[in-house]
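1. Okay, here's the prediction I keep looking at, along with the sequence it came from:
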Amino acid sequence: MKTILAKLLSKFISKQEQAWITNAVKEQEKLLLNLVSTAKNTKFGKDHNFETINSHQDYTKAVSIQDYEDLKPYIDQVREGNKDILWPKTPKYFAKTSGTTSGAKYIPISKDSLPYHIKAARNALLRYIMNSNNADFVNGKMIFLQGSPVLEEENGIKMGRLSGIVAHYVPSYLQKNRMPSWETNSIPQWEEKVDAIVEETMTENLTLISGIPPWILMYFEKLQERTGKKIGEIFPNLQLIVTGGVNYEPYREKMNQYLGKKVDVIQTYPASEGFIAYQDQLGKEDLLLLLNHGIFYEFVPVEEFGKPDAKRLSIGEVELDTNYAVILTTNAGLWSYSIGDTVKFTSLDPYRIVVTGRIKHYTSAFGEHVIAQEVENALKNTLEKYKAMVSEFHIAPQVNPVSGLPYHEWFIEFKEEPEDLERFKNELDQQVQNQNPYYFDLIDGKVLRPLEISFIQDNGFNLYMKSQGKLGGQFKLPRLANDRNIADGLQPYIK
């Protein structure tokens, strides 16, 4: 019965989605004016003359691009219990995330924005069901690897990790299938929690697992250590993996090795600020941008980001294959808020994207500005050629080496090392040159020398994250840096 209903619902929802997909530009124009009108009597709305805004052009003049530091004075007022500051009344929740300059960040989730987080996650599964004609997984057990659902409270507003907040809203028809138990999910220490999940789930009929790739891999590794079996043997009916948070591609080969069989993967793009996109086609990596889910989008060409006169493009003005910084205005009270991510459009009908990296996560010793998408593609191509496997990696510039020219230092934890390390290193450098012409020019002009690899011990990245108090939870290791803070922290874990 569940399978039949899920297939019927998938067709119904897909027809509903098609209505806004074909009218995306008008939906976005209308949404912006609705958001501004709703918040015109808030403190932020009054401070920025929302009453005078009648177009996107008016909006860009009234509201500059904001980062967390810009919005923090308003958020602090909300945390003190004040109403009508960024959005009417007070938020239902604060999603607590780790910040770089501000310590913890508190991202508001309103009663208006929360349903879209839930709806988007549901629709990603329904789209998969429609595309694959497979809904059998709804009858088995589903594991959600997420943050603790135990929430704090401050002046009547509950707060916690986004995944912990969303755990309170798993639909009733999935509650009996959901794992781990509430008690296990509430364990605060990540390694202890994963061990408990292994014990609780290893004999169950698992059909779906959801989480960010590093969490899933840690779970799979512990399962395999515990049983001595491939994951496909432990869970013969596992049909679907749902991931988000980081690009899945660098983890794919290692994931497949653990699984020992083919399992479908859906990639999603959830953020504390809103659920941005999900994979709507089987076998393709780009994601459908959700343009009627309470978020108005602006896109700034990366090379202009941070400039006072930077172009702020609405959805109807974007182009293919251009790297954009993503700016959000949401129905939770974030106004022209830079989330720090960069994307490229792969399709304009419908609007589909790939995430290319982070504004602040890049490696640029001499202006080459190497981004995540480029290094991930380079590494993927090199691994395929040399039949190696990587668990995790990080890149930092070495600007002041003991001798010789500066270079990019790659910290790599290999699951399977290549037979010829020197050839592997040379191929990897060549692949980066192929991906980034500025890097090629610097190597060719003898400004930089080819990359060097530092080998990280088994489980070294997890040990580093644990030493920083950032193992599990919502923490993700930045793949690229423009300084050596992480590189210096990794030194004890080099082979």
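-> Looks like it arrived, so ask away.

2. C-alpha only now, for contacts and for neighbours.
-> OK.

3. start to end distance for stretch 270-280?
-> 14 Å (C-alpha to C-alpha, to the nearest Å).

4. In this model Ser113 seems to touch Gly274, though I could be wrong.
-> Yes. Assessed by C-alpha atoms under 8 Å, Gly274 is found in contact with Ser113 at 7.5 Å.

5. list residues touching both of these two?
-> Each of Thr330 lies in contact with both Gly274 and Ser113 under the rule C-alpha atoms under 8 Å, 6 or more residues apart in numbering.

6. Which one's more surrounded, those two?
-> Gly274 (26 against 22; other C-alpha atoms under 10 Å).

7. ok, and the closest non-adjacent residue to the residue nearest to the spatial centre of the chain?
-> In the chain, the residue lying closest to the centroid (C-alpha atoms, centre = their mean) is Gly245, at 2.5 Å. Among residues not flanking Gly245 along the chain, Ile212 sits closest, at 5.8 Å (C-alpha to C-alpha, 6 or more residues apart in numbering).

8. Same check on Leu86?
-> The nearest residue in space to Leu86 (C-alpha to C-alpha, 6+ apart) is Gly333, at 4.7 Å.

9. Repeat that for Ile494.
-> Leaving aside its sequence neighbours, Ile494 sits nearest to Ile456 (C-alpha to C-alpha, 6+ apart; 4.4 Å).

10. take a look at this one as well, against the first:
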Amino acid sequence: MDPAAEQERQLLTLVRRAAGTRFGRDHRFDAIGSVAAFQRAVPLRRYEDLHDDYLAGALPALDNLLWPGLTPYLALSSGTTAGRTKRIPVTWPMLRANRDAALDLMAWHLAANPRARPLAGLSFMLGGSTALDPAAPGVLQGDLSGIAAHEMPVLLRPWTWPPEELALMPDWDAKLDALARRAPVEAISILSGTPSWLLVLFERLAARAGMPPLPALDLLIHGGVAWSPYRNRIAPYLPPGCATREAYAASEGFIAVADRGDGEGMRLSLDHGCFFEFVPVEELGSANPTRHWVATIETGIEYAVVVSSCAGLFGYLIGDTVRFIDRAPPRLLVTGRTSWMLSAFGEHVTGEEIEAALRDATAAAGIAVAEYAVGPEFVASAGRHRWCIEAVGDVPPHAAKGLAATLDVALRATNDDYAAHRDGAQLAAPAVVLLPPGAFAGWMRAEGKLGGQHKVPRVVADPDRFAAMVAVLVAHRP
């Protein structure tokens, strides 16, 4: 209930625990006694910086490097826009902290729904393969959901689903079919996963079991991508009384959980092994960006999230952006990724502006979007944005031109830089390519990232990588 005092306590506990590690010695953790002292001693780092400074010569055996002892797990995270596979350390204290944060989610659900019975049936986690690979003696690596399944307490396993032979399946298409075919639909009371894949599962379950496909479902837990594009499409599959609750969990830690309803923000996890900082997005490229924490945050500002954790990450930029809607307690909305900005030509269009423009344009055209990606490309002496949009159902090809015009109008209205570059001819009119159902799944399959916690990158700022992506996507057009 005292966010600043609790967060400072979390930070100083982390610093004391890690003082004897190589990272702690390098940054004089033994001399840090305040948030300000920590911020002076520890610079901000992205994964690439951490990898070059510490991980490159030590992976996969991180022994007393970032956190005391040998780090037992490495969570593989693709990084939604950079394309490089990250190996994020996961320690025993982090696993305990994640479990505690998950209990918070359940507590908020029961507080809002006192007659709910989420534990009356099975808990179904829709994740990637739970198979873990031995990376070094005493070190396993794999999907974070696989790590969580591996550490599931024995006493809880009878109340979880799927069984091991299904959870280990590496082929995502085959796994989804098997899950839909064998799910004990009458017994599942909790379902969790990424909305895009939850929708596919519901469609396959409904084809087999009818509507609603999970009649005993009490709680749907979602996270990983924005909920708003999927809310209305998933709602028909939910039985009466089923609640939905958002969780903001990353490979780097459990960050926030919805303590109220949809759209009312998520409450920052103040006391579960993480200290959080927030950097105004427009300052990310500066030499000395302002580092806010819960004592100094303001509402209405878009911040990049920085975490220091009991997995040994300190001053680490996780790549997400948020905006606070409350300060006491801190409650936030996820607004996108730090790399969700199109500025190849100086236009500075943010991820939130991109989402809003697409939402307005497709609503006006009566089109429901399954997936999309947008990126820069060069045409003649100017640049432009190309939007690859996979719609739900059939859309006439001529709709692409109208969508492009509406997107252009929306971005002109919300972003002065975009309008100036359009008027100055540095930026040509956007182009839209409409894709058939399954196009993005085909691209993800080609990338080896189909299913689990992998997500379609909404914004691909690198022109070369975006061009390669478009080449695969348009190959799915008839």
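-> It's in. Small disclaimer: the values here were computed from a predicted structure and weren't measured.

11. still on that earlier bit, which residue in structure 2 lines up with the residue nearest to Gly245 of structure 1?
-> Using TM-score structural alignment, the equivalent of Ile212 of structure 1 in structure 2 is Thr194.

12. how deep is the equivalent of Asn323 of structure 1 over in structure 2 tucked in, by neighbour count?
-> In structure 2, the residue equivalent to Asn323 of structure 1 is Glu302, according to TM-score structural alignment. For Glu302 of structure 2, the count of nearby residues is 22 (other C-alpha under 10 Å).

13. Just to be sure, Glu17 of structure 1 is in a strand?
-> No. Looking at Glu17 of structure 1 with DSSP: H, G, I helix; E, B strand; the rest coil, it is helix, so not inside a strand.

14. My read is that the match of Asn323 of structure 1 contacts Asp320, right?
-> No. Contact status for Glu302 of structure 2 versus Asp320: not in contact, 10.2 Å apart, counting by C-alpha under 8 Å.

15. any residues in contact with both of these two?
-> With contacts defined as C-alpha under 8 Å, 6+ apart, the residues shared by Glu302 of structure 2 and Asp320 are Thr335.

16. From what I see, His168 of structure 1 and Pro149 are in contact.
-> Yes. Counting by C-alpha under 8 Å, Pro149 is a contact partner of His168 of structure 1 at 7.0 Å.

17. which one of those two has more residues nearby?
-> Pro149 (22 against 10).

18. What does the more buried one correspond to in structure 2?
-> So Pro149 of structure 1 corresponds to Thr130, using TM-score structural alignment.

19. any idea how far the closest residue to that match other than its chain neighbours is from Gly138 of structure 2?
-> Excluding its sequence neighbours, the residue lying closest to Thr130 of structure 2 (C-alpha to C-alpha, 6+ apart) is Gly146, at 3.5 Å. Distance, Gly146 of structure 2 to Gly138 of structure 2, using C-alpha to C-alpha: 16 Å.

20. higher neighbour count, these two?
-> A direct count of neighbours by other C-alpha under 10 Å for Gly146 of structure 2 and Gly138 places Gly146 higher, at 21 against 11.

21. Translate the more buried one into the numbering of structure 1.
-> Alignment note (TM-score structural alignment): Gly146 of structure 2 maps to Gly164 of structure 1.

22. Contacts only, for its match.
-> Residues in contact with Gly164 of structure 1 (C-alpha under 8 Å, 6+ apart) are 146-151.

23. thinking again about what came up before, who's in contact with the residue nearest to Ile494 of structure 1?
-> Residues near Ile456 of structure 1 by C-alpha under 8 Å, 6+ apart: 411-414, 490, 493-495.

24. Gly489 of structure 1 too?
-> Gly489 of structure 1 neighbours (C-alpha under 8 Å, 6+ apart): Tyr464.

25. for Gly253 of structure 2, same thing?
-> Applying C-alpha under 8 Å, 6+ apart, the residues contacting Gly253 of structure 2 are 94, 98, 274, 309.

26. What's it aligned with over in structure 1?
-> Aligned against structure 1 by TM-score structural alignment, Gly253 of structure 2 finds its counterpart in Gly274.

27. From Leu334 of structure 1, how far out is that match?
-> Distance, Gly274 of structure 1 to Leu334 of structure 1, by C-alpha to C-alpha: 10 Å.
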